[in-house]
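[1] build me a model from this:
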Amino acid sequence: MSSVRPEGARERRRLGSEIRESLRALGIQLSLLNQQVGARLELKSIDVECLDLINRHGPIGASALARLAGLHPATLTGILDRLERGGWIARERDPNDRRATLLRPLRDRNAEIIGLYSGMSSAVEEICADYDENELALLADFLRRTSTAGRTATDELSGR
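    Below you'll find the model as predicted:
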């Protein structure tokens, strides 16, 4: 026999549903924010996302970036061309493999990006101020695990 009362199970389902809906809404809002940032920088949303991946994981090879971004390598070529023309990245020879190229972020323009995201960053800092360290650790763990679940779902859909 279950130790969870029916009303407790209903509340748990309701809260789980509320979390999933909030994550969907957050995803949409972050996508819209990236679109606005991209428009200000004269980049497409996918360019901004790839630039973020290069900043996080670079120097990185184009194949590895394509896998991380879930993009076909041919699609990535146009994105990389735009990022290179805009002064966001450099393509350099891989010192370990003369045939390969690494993508390196150019930090000169990072202040532009940071400025465009500053409103969201400040709002998140204010929200975090309402939580104690244990609650923040719980939230960080939840978001990390949710991000991993999203990556797994993306990989499954793309056949990886």
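
[2] going forward, measure contacts and count neighbours with C-alpha atoms only.
    OK.

[3] just give me the neighbour total for Leu76.
    20 (other C-alpha atoms under 10 Å).

[4] and what of the one 10 residues further on?
    Gly86 is flanked by 13 other residues according to other C-alpha under 10 Å.

[5] do the same with the one 10 residues further on
    Other residues within reach of Asn96 by the criterion other C-alpha under 10 Å amount to 8.

[6] what does Leu26 give?
    Neighbours of Leu26 (other C-alpha under 10 Å): 12.

[7] cool, Phe142 as well?
    12.

[8] now show me the structure for the sequence below, then we'll compare the two:
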Amino acid sequence: MSSISSRDRRHLTNGVKEHLRELSVQLALLNHRVSAGAGLKQVDLDCLDLITRHGPIGPSALARRAGLHPATMTGILDRLQKGGWIVRERDPEAADRRAVTLRAVKERMGEIYRLFGGMNAAMDELCEEYTPEELEVIAGFLRRTTDAGQEVTADLV
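    Okay, here's the model as predicted:
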């Protein structure tokens, strides 16, 4: 690591934070348009994404991951199920026979993938400009930034 002044380091760090804020806004706008294009509320799309990435998953575990109250989650899951985005299935391994798991309906996910297609293609093109080693550093930075965000968010409750 090169030696730079604390002032220069602060300037670079502030630049990174500013770009992360801009990225946050752009991703929020993208997600808003994708959710509208799919006829979903933003929170429904967020929960559908969590179910897709972490499912099958139980409603309580999903509520914890999403940071939502279980009663709020019930309405979201009802909308997603009614729209054909998810299915609720009995969990045969649960002690409580009423327990269910949530699974995304793969046939419907093509619609979401299509709406995100432009961004996915842009990201593929952008990543081609970096070496595997650079991509590892970027992925590590993003993972650590996500972890820091989760920790800070947990402290706010």
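
[9] who are the packing partners of the lengthiest helix in the first structure?
    Ordering each helix of the first structure by length in residues (DSSP state H) puts helix 6-41 first. Other elements packing on helix 6-41 of the first structure under the criterion 3 or more C-alpha pairs under 8 Å, 6 or more residues apart in numbering; DSSP states H and E are helix 45-57.

[10] show residues contacting stretch 29-39 of the first structure.
    With contact meaning C-alpha atoms under 8 Å, 6 or more residues apart in numbering, stretch 29-39 of the first structure is reached by Lys44, Ser45, Asp47, Val48, Glu49, Ile113, Leu116, Tyr117.

[11] make it 6 Å
    Lys44, Ser45 (C-alpha atoms under 6 Å, 6 or more residues apart in numbering).

[12] against the second structure, where does that stretch fall?
    Mapped onto the second structure using TM-score structural alignment, stretch 29-39 of the first structure covers residues 26-36.

[13] quick one: buried residues of the matching stretch?
    Asn31, His32, Arg33, Val34, Ser35 (16 or more other C-alpha atoms under 10 Å).

[14] post-alignment, that stretch versus the first structure, mean distance?
    Its match in the first structure and stretch 26-36 of the second structure itself, once the structures are fitted together, sit a mean 0.8 Å apart by mean C-alpha distance after the TM-score superposition for the first structure.

[15] before we move on, the earlier item: mind putting the buried residues of stretch 26-36 of the second structure into TSV with distance to Leu135 of the second structure?
    Supplementary listing: those in TSV, determined by distance: C-alpha to C-alpha, whole Å:
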residue	distance to Leu135 of the second structure
Asn31	24
His32	27
Arg33	28
Val34	26
Ser35	29
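
[16] what is the nearest of the residues you listed to Asn14 of the second structure?
    Asn31 (25.6 Å; C-alpha to C-alpha).

[17] so for the first structure, the centremost residue is which one?
    For the first structure, the residue nearest the mean C-alpha position is Glu49 (6.6 Å; C-alpha atoms, centre = their mean).

[18] how far away is the counterpart of that residue in the second structure from Gly37 of the second structure?
    Using TM-score structural alignment, the partner of Glu49 of the first structure in the second structure is Asp46. Distance of Asp46 of the second structure to Gly37 of the second structure, given as C-alpha to C-alpha, to the nearest Å: 14 Å.

[19] what do you get for Thr145 of the second structure?
    Distance from Thr145 of the second structure to Gly37 of the second structure, by C-alpha to C-alpha: 29 Å.

[20] still on that earlier bit, identify the residue spatially nearest to the match of Glu49 of the first structure, adjacent ones excluded.
    Ala66 (7.8 Å; C-alpha to C-alpha, 6 or more residues apart in numbering).
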